[in-house]
Every structure is written in structure tokens, then in C-alpha cells.
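What follows is a predicted structure for the sequence shown.
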Amino acid sequence: MFGIYLKRELSRRKKATLVIAMGLALGIALVITVNSVSAGMQQAQGKVLKSLYGLGTDMTVTKARPASTGSSSGRPKFDFDAKSDSGTTQSSDRVMTQGGQSLKSSLVTRVAAQKGVSGAVGALSLNVTKVDGSFTRGTAKSSTSSGSGSSGAQQGGPGGGSGQPQVQGGGASFDVNSYSVAGVDVTHQDLGPLATSKITTGRTFTAAQTDAKVAVLSASYAKENKKTVGGTLTISGTKYTVIGIATPDSSESTTDVYLPLKQAQTLGDAKDEVTTIYVEAADSKRIDTVKAAIQKNISGTTVTTSADLADTVSGSLSTASDLAASVGKWLSVAVLVAAFLVAALLTSSAVSRRVREFGTLKALGWPSRRVTRQVVGESVVNGLLGGALGIALGLGAAYAVTAISPKLTAELGSTGGGGMGGGPGGGGPGRQAVKNTMEIALSAPVSVTTIALAAGLAIAGGLVAGAMGGWRASRMRPADALRSVA
């Protein structure tokens, strides 16, 4: 009986039912859209932070490079023999450590021993500047004047027949190439610079190659310099065999060459030194506690977490994320509350127009609770219908955002004190003070949790509207119906 009457009443008032359902649908659709876009923002920020960190890395430990003192500026200096034979090619490499002041390798063990740390790996960041080219000698020629000379000319005075010697031709042509090198602890490759890359050609280092003259190149560097697996790479006169080509998970990774840590230390004249210590926490929820412990027990170091790095991300990604997190959520809440109120007011208004109906039903013996249940039932059905429409609209909006994939930019600033120097994508060696711009395609994934939230809101909206309408209907008396007839 309840179901039959419910169906008949909803069919009889299709227009009012559709208006209430659409009001709820718009609010629910906005909630789904904002939640899905916020999830897309989090994914985008995750990609940015992933490009700065190695997989599994929760924080890094570095040390700020002190200000240079004295006349030495630390700039690269190259010496060439300008007296060499014409056309002789000359080449020189300048290898410099980057990423802040060097740390003793023993600090890696100390960091690993801190409470809450499950693993720590040291890495050395280098920047190699290669200059090669050749000098070409010029030739000195003298010119003789035409015509008969005077006595002054014969004596070599002004206007004489012999002019000043002139150098013709000659010069120099040199090419400058700079690239980054990361020294990798080959015994713990799951943490550190190489962890964010996948070997696509060849193989990675073995645990036995701690001091082997082998190298893994990034795909972009190998393509640009026409390097292949089995070929060689010469750095400061040392030849390294290329054993693998790595493709980074993030397109913004700036490390070009990976070497065993000991080989990198030899190149950079940094024996038993590292520039960055990658740290993995035992509990991801206690990262701040681990950070505080490291800073307290190992003085002079800078500990950088993903939260610190997130603060350095600016650009349209950061702006859009802030809008989605604040303005978008508050707007969706406001629209949802408005939708609930409109549904409640429309339901209450509809009940007012059904005075004769409910008064007659009470005169026939319907108790107030049965009348209230009837109104609440109709409102819940309206809410479910609005929820279905809202979910459909929300999914459509999320799909449209994903299909369009608007591009957002993220500028990665320096965290200071060496920050993420040497970390994958963190500006790379020698680039800590320069902002690195990434372009991220925005998507809007919709989770099952979001759908469940939408369904819950639909039911809640129906209950709110039904509660107000039911309360009004329960207060009606049979005499009200008689007065409306009169």
C-alpha cells in the first residue's frame, strides 16, 4: 500500500519532483567535480615531488655551502697551450661537486642509525664542464707602397714603401658542453638518484661494481650525444663503458650520467664524501619526528622533506590547487547547503498545497507518523533521483576535464642550503638556485569514495527535505481539510 501510493503521488507531481531532484543534482555534481579535480591536483603535485625525490625517499640530508672567501671564486678555469700546432684539437674537463657542502661518508651511517630511519644512502652530485676545440695560427704579412719613393721613404721615414706588418687569419673555435653526473651507491639502488629511472636498454650496476669504470646514461643524454650501450664515455681522461640507458619516471629529471659512487668521488676529488643523503623513514606518519631527530643529533645539516619541497612549488599548479582546496570546497559546500534548503522549502511548500489530501487521510484513520513516513519516503526518492543525476553530471564534468587535460605549470624553487642538489629533477647539479619549470597535464579521477559520498549526500538531502515536510504534514488536522473544502 505504501509503495503504490508513493509511486502514484510521485507520478502525479513529476514537475515538482524533477525541480527538487535537479536542485540536489547540481549541488552533488559540484561536490564530485571539486573532489575529482582536487584529487587530480594531488596527483599532479605527487608527480612534481616524485621528480624531486627518489622512490621511497622521505627526506634528504644536505649541508649549506659556505660563502666563498678570498680571491678564489670557485669558477671553472681552463688552461690551453696556444702555441700548439695549427689545427690541433685540445680538450679539457672541469669537474666540480654540486648540491651544497660535501659531507663525510661516515654521516650516512650515523643518519641510518637514527631512531625512525629504515634506510639511508649517500650520493655525490657533480657538474662536468667540457671545453674542446682548436687554435688556428694567423700569418703576418707586410704591405709595400707603389710609386717612386723619396729620400724620406728610402730612409724609412713616414710614407716609406714598407708598411706595418698585419696578421691575417687565425683564431680559435671551442665548444663548451656541461652535463650532470650522479655518484650512485650501487649496493642500494632502490634509494637514491637512480631510483626514479627505469633501465630501458642494457642493464644497471651490479653490487660488485662499486669501483668499476662503467656508466648508465639518461635516455635524453644518450640520444643527444649519440651514445649506445657498449660504447664509451670519457670524463677527464678516464673512459667509462656504457652498460645501460635509463629513462626517468619524470620527464624533468636532470641527471645525465650515473657512475658508481667511488668513481664519482675519484673524479670530483672528493674521497669518502657525499653531497646528499637520501633517507627513508620507517613510518611515513612520523617523518617530522625523524627530521627533528636528525637535525638535533647531526648539527649543521639541512633536512628537507616532501612537505618542505611542496612549499617551493609555485606556478599555475599551486594556484589551481589552492583554489580547489579553499574556494572550490567552500563553494561546493555553499551550493550543497543551498540545494538542501531549496529541496526542504519546495517539499514544505508542496505539503502546504496538499492540506485537503493529508487532512482527509487523517480523517480516514491515518496516524501522524504514517503521514510523516509518506512525505519522507517521497523526499528520499527525490534525493536518490537527484543523486543519480548529480553523479552522472559529476562524472561527465570529470571526464571533460580529463579529456581536455589542461596544462598546469609548476616552478620548482630552491629549498635553500643546498636543498635537493643532486636529487633527480631537483634542478640537477649546479642548478639549485634556478627555478625549474615543469608542465603537468591535469586529470580528474573519480574514486569510489567520492561516489559513495555523493550517494550519502543525496540520501541526506532527501531526509532533510522530508523531515521538514513531514513535520509540517504531521501538524495538520482533519478540520484543516474541511476548511479548505468550504
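That came through fine.

okay, CA-based contacts and neighbour counts for the rest of this
Will do.

wait, what's in contact with Gly422?
Gly422 is in contact with 98-99, 123-126, 182, 193, 255, 275-276, 428-429, counting by Cα atoms under 8 Å, 6 or more residues apart in numbering.

put this beside the first:
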Amino acid sequence: MFGIYLKRELSRRKKAALVIAMGLALGIALVITVDSVSAGMQQAQGKVLKSLYGLGTDMTVTKARPAATGSSSGRPKFDFDAKADSSTTQSSDRVMTQGGQSLKSSLVTEVAAQKGVSSAVGALGLNVTKVDGSFTRGTAKSSASSGSAGSSGSSGSQQGGPGGGSGQPQVQGGGASFDVNSYSVAGVDVTHQDLGPLATSKITTGRTFTASQTDAKAAVLSASYAKENKKTVGGTLTISGTKYTVIGIATPDSGESTTDVYLPLKQAQTLGDAKDEVTTIYVKATDSKRIDTVKAAIQQNIPGTTVTTSADLASTVSGSLSTASNLATSVGKWLSVAVLVAAFLVAALLTSSAVSRRVREFGTLKALGWPSRRVTRQVVGESVVNGLLGGALGIVLGLGAAYAVTAISPKLTAELGSTGGGGTGGGPGGGGPGRQAVKNTMDIALSAPVSVTTIALAAGLAIAGGLVAGAMGGWRASRMRPADALRSVA
């Protein structure tokens, strides 16, 4: 009886049911869209942090570089012999550590032993500044006499004076032409490549290091650096007189790599005169939900270090990605809540209004012996069906909007500033001599993934909307008396 009456009443009031369902559908669709876009923003920020700093749910341990004192300016110094022949090309490399003050390699083991740490790997960041070019020696020539060559007497007294027979020798020509090239190098622990600066890139050409190449003269180049300098697998790269064979080309998972050259850690330590030292310790936690606890433990047990998590770096992300993320988190969610509440209220008011137009019907049913609870159940049942219909329409609309965002894939720009002090963490590419104000910039294509949880939330909201509308309409229907129906007939 309940089902038959429910079906008949919904069929009779198709327009009213559709209006209520569409109101709920718009609110639910907006919730799905905002939730999926917010999830896409979080994924985009994760890509930014992973690409720029090799972080995911993990952290890095660094130590801030102290301020330069005395004659130590922290800048590379080059000395050339200016008397060199013009045909001689001079070249010099200056290799300096970057990304913070150097740490003892023994700290890697100490960090790995902390509670909550799954593994820890050390890396050494270097900045190589290469200067090459040549000097051209000038030619000394005397200027021509401006006076009369046949003038008599005192020629010696006139020489060198104003209007004298010959001027001071002048150097003509000469100079210097030098090219300056700066690039970053990361020393990689080849036995643990799943964590560290090379973990966020994949080898697209050639191969990566083997576990036995701990001190091999081999190099992996980033795709952008290899293209710019026309390097290929099998070629060589010379740094400070040492030749390294290029064994692979690495492409970052997203964005652009902040490291140009990857070397085995021992080779990087030799180049940077940093034996048994690292500049960054990459840490993987046993549980991503305990990142803050692990961070506090490391800072307490290993004083003087700076522990940087992905959450810390997320707060420094700027650009359109950060702006859009803030809008989606604050304005978008509050807007979706407001629209959803309005949809619930509209559905409740429409249901209540529909009940008021059915005075004769409900009064007659009560006169025939229907108790108030049965009338209320009938109204609530109709409202729940309207809510489910609105939920289905809302899910379809929400999925369509999310698909449209993913298909369009609007580009967002993310900027994450790095400093040469290394105090803000970051990988080997995060700053260094001569790069104190560098900003890493990358473009991210926004997507809007819809999770099963979001669909379940939408279904729950649809049922809740139907119940709210049904409760209000049922309460009004239960207050009707049979006399109301008789009065309306009269």
C-alpha cells in the first residue's frame, strides 16, 4: 500500500518533485565539484614539492650556513695569469657546496636510528662555476707629433709637454673574453636511490647507477641540462679536470629538475673537498601520520639541525596554484556549504508548501483511519525519493563538472623560493653560492579527481536533504485534522 500510494503521488506531482530534486542536485553538484578541485589542488601541491625538493610525506634534515666572516665571502674566486699568450685559452672550475652547512656523514646513521624513521639517506649538493676564455694582449703605440717637424732648438724640452713632438705610449687593442657557466651537482648514495634527489626522476635514456658504482666516474644528467649542452649517453663531462662518462639521462616526474648533474656521493665529496660530509639528509618515516612526531624527535636528539617537512614547504608555495588552492579551501567550501543549506531549506519549504495544498487529501486519509505517523511516513517517503533523485542528478552534474576541469586542464604556476643559507631545507638544488634569491617555478596542469568517498558523501547529503524536507512536511501533515478536510470541501 505504501509503495503504490508513493508511486501514484510522485507521478501526479512530477513538476514539484523535479523542482525539489533539481534544487538538491545543484547543491550536491557544487559540493562534488569543490571537493574534487580541492583534491586536485592537493595533488598539484604534492607534485610541486616532490619535483622541487624530493619530498612526499617525508622530510629533509639540513643545517643553516653561518654568516660569512672576515675574508670568507662564500663566493667563488678565480685567479688567471694576465700575461698569458693570446692564443692560450684558460679555463677554471670552482666547486662549492650548496644547500646549507655540511653535516658529517655519521649523522645519517644517527637520524636513521630515531624512532619513527624508516630510512635516511645523505646527499651532497654542489655548485660548479666554470669560467673559460682568453686574454688578448694589446699593442703599445706612440701618438704622432702635433708640432712642426722642422722647428728649431729645444726639441728635447718640448718632448712630452703640451704640443710636444711625441706623446706618451698608448695601448691599443687587447682585452679579455670569458664565458661563465654555473650548474648544480648532486652527490647520490647509489645504494639507496629510492630516496634522495634522484628518486623524483626517471631514466629516459641509458641507465642509472648500479650499487657497485659508489666511486665510479659516471654521471647522470637531467634532460634539460643534456639538451642545453648537447650531451648524450656515452659522452663525457669534465669537472675540475676529471672526466665523467654520461650513463643516463633523467627526466623529472613533473616540472623541471633543480639538479643538472648527478654523481656518486663519493665522487661529489672528492670534487667538493668534503670527505665524509653531506649537505642534506633525506628521511622516510614509517608512518606518514607521524611526521610531526618524527620531526620533533630529530630536532630534540640532534640539535642544531633544521628539519623541513612537506607541510612546511607547502606554506611557502606561491603563485596562481597557491591562490587557487586558498580559494578552493576557504571561499569554495564555504560557498558549497551555503548553497547546500539553501538547497535543503528550499526543498523543505517546497515540501511544506506541497503539504499545505494537500489538506483535503491528508484530512480525508485521517478521517478514514490513517494515524498521524502513517501520514508523516508517507510524506517523508516521498521526500526521500525526491532526495535520492536529486542526489543522482547532482552526482551526474558533479562528475560532468569534474570531468570538464580535467579535460580543460587549466595551467597553474607554482613558485617556491629558495635561499642560499639552506635553512629552509630543500634538496641539493635549493640555493647555493650566487643563487641566494632563486625561485623555482613550474607549471602544473590542474585535474579534478572524484573519489569514492566524495560519491558516498553526495549520496549521504541527498538522503539528508530528503529527510530534512520530509521532516518539515511530515510535521505539518501530522498536525492536520479531519475537520480541515471537511471545511475545505464545504
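Happy to help now that I have it. Computed from a predicted model, the values in this text were never measured in an experiment.

Tell me how the two chains score on TM-score.
Remark: TM-score between the superposed chains equals 0.94 [sequence alignment, normalised by the length of structure 1]; 486 aligned residues with a Cα RMSD of 2.3 Å.

all helices for the stretch 51-200 of structure 2, in order.
Under the criterion DSSP state H, counting those that start in this stretch, the stretch 51-200 of structure 2 contains helices at 106-112, 155-158.

what's the average distance of the last one to structure 1?
On superposition with structure 1, the mean distance recorded for helix 155-158 of structure 2 (mean Cα distance after the TM-score superposition for structure 1) is 7.4 Å.

What residues in structure 1 pair up with that helix?
Mapped onto structure 1 using sequence alignment, helix 155-158 of structure 2 spans residues 151-154.

what sits up against the matching stretch?
Pro158, Gly159, Gly160, Gly161.

which of the helices of the stretch 51-200 of structure 2 is buried the deepest?
Among the helices of the stretch 51-200 of structure 2, helix 106-112 has the highest mean neighbour count (mean count of other Cα atoms under 10 Å), at a mean of 17.

for the contacts of Gly422 of structure 1, which one is nearest Ala460 of structure 1?
Closest to Ala460 of structure 1 out of these is Pro193 (49.8 Å), distances taken as Cα to Cα.

Run a quick neighbour tally on the equivalent of that closest one over in structure 2.
Using sequence alignment, the equivalent of Pro193 of structure 1 in structure 2 is Pro197. Using other Cα atoms under 10 Å, Pro197 of structure 2 has 33 other residues around it.

Can you select the buried ones among the contacts of stretch 151-154 of structure 1 for me in ChimeraX?
Buried subset of these, written as a ChimeraX selection, criterion 16 or more other Cα atoms under 10 Å:
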select :160,161
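
For the contacts of stretch 151-154 of structure 1, give me CSV that also has distance to Trp366 of structure 1.
Putting the contacts of stretch 151-154 of structure 1 into CSV (distance: Cα to Cα, whole Å) gives the following:
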residue, distance to Trp366 of structure 1
Pro158, 133
Gly159, 132
Gly160, 134
Gly161, 133
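
among the contacts of stretch 151-154 of structure 1, which two are most distant?
The two members of those with the most space between them (Cα to Cα) are Pro158 and Gly161, at 9.0 Å.

Let me see the ranges of the helices in the stretch 251-400 of structure 1.
Taking DSSP H, counting those that start in this stretch as the test, the helices found in the stretch 251-400 of structure 1 are 261-267, 287-297, 306-310, 316-322, 329-352, 355-363, 368-404.

In a markdown table: the ones you listed, plus mean neighbour count and distance to Ala208 of structure 1.
Output for the helices of the stretch 251-400 of structure 1, formatted as a markdown table (neighbours: other Cα atoms under 10 Å; distance: least, Cα to Cα, whole Å):
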| stretch | mean neighbour count | distance to Ala208 of structure 1 |
| --- | --- | --- |
| helix 261-267 | 22 | 12 |
| helix 287-297 | 17 | 31 |
| helix 306-310 | 16 | 32 |
| helix 316-322 | 18 | 43 |
| helix 329-352 | 19 | 54 |
| helix 355-363 | 20 | 87 |
| helix 368-404 | 21 | 46 |
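
Between the ones you listed, which one is closest to Val434 of structure 1.
helix 306-310 (14.5 Å).

what range in structure 2 does the closest one sit on?
Residue span in structure 2 matched to helix 306-310 of structure 1, by sequence alignment: 310-314.

got a list of contacts for the matching stretch?
With Cα under 8 Å, 6+ apart as the test, stretch 310-314 of structure 2 has contacts from Gln45, Leu49, Leu55, Gly56, Thr57, Asp58, Met59.

how many other residues sit next to the fourth one?
Look at Gly56 of structure 2: counted by other Cα under 10 Å, it has 18 neighbours.

The last one too?
The burial metric for Met59 of structure 2, expressed as a neighbour count using other Cα under 10 Å, is 27.

Not counting its neighbours along the chain, what's nearest it?
Sequence neighbours aside, Thr309 is the residue nearest to Met59 of structure 2 in space, at 4.3 Å (criterion: Cα to Cα, 6 or more residues apart in numbering).

Longest strand in structure 1, by number of residues?
Under DSSP state E, the strand in structure 1 containing the largest number of residues is strand 117-136.

That one vs structure 2, mean deviation?
Superposed on structure 2, strand 117-136 of structure 1 shows a mean distance to its aligned partners of 0.6 Å (mean Cα distance after the TM-score superposition for structure 1).
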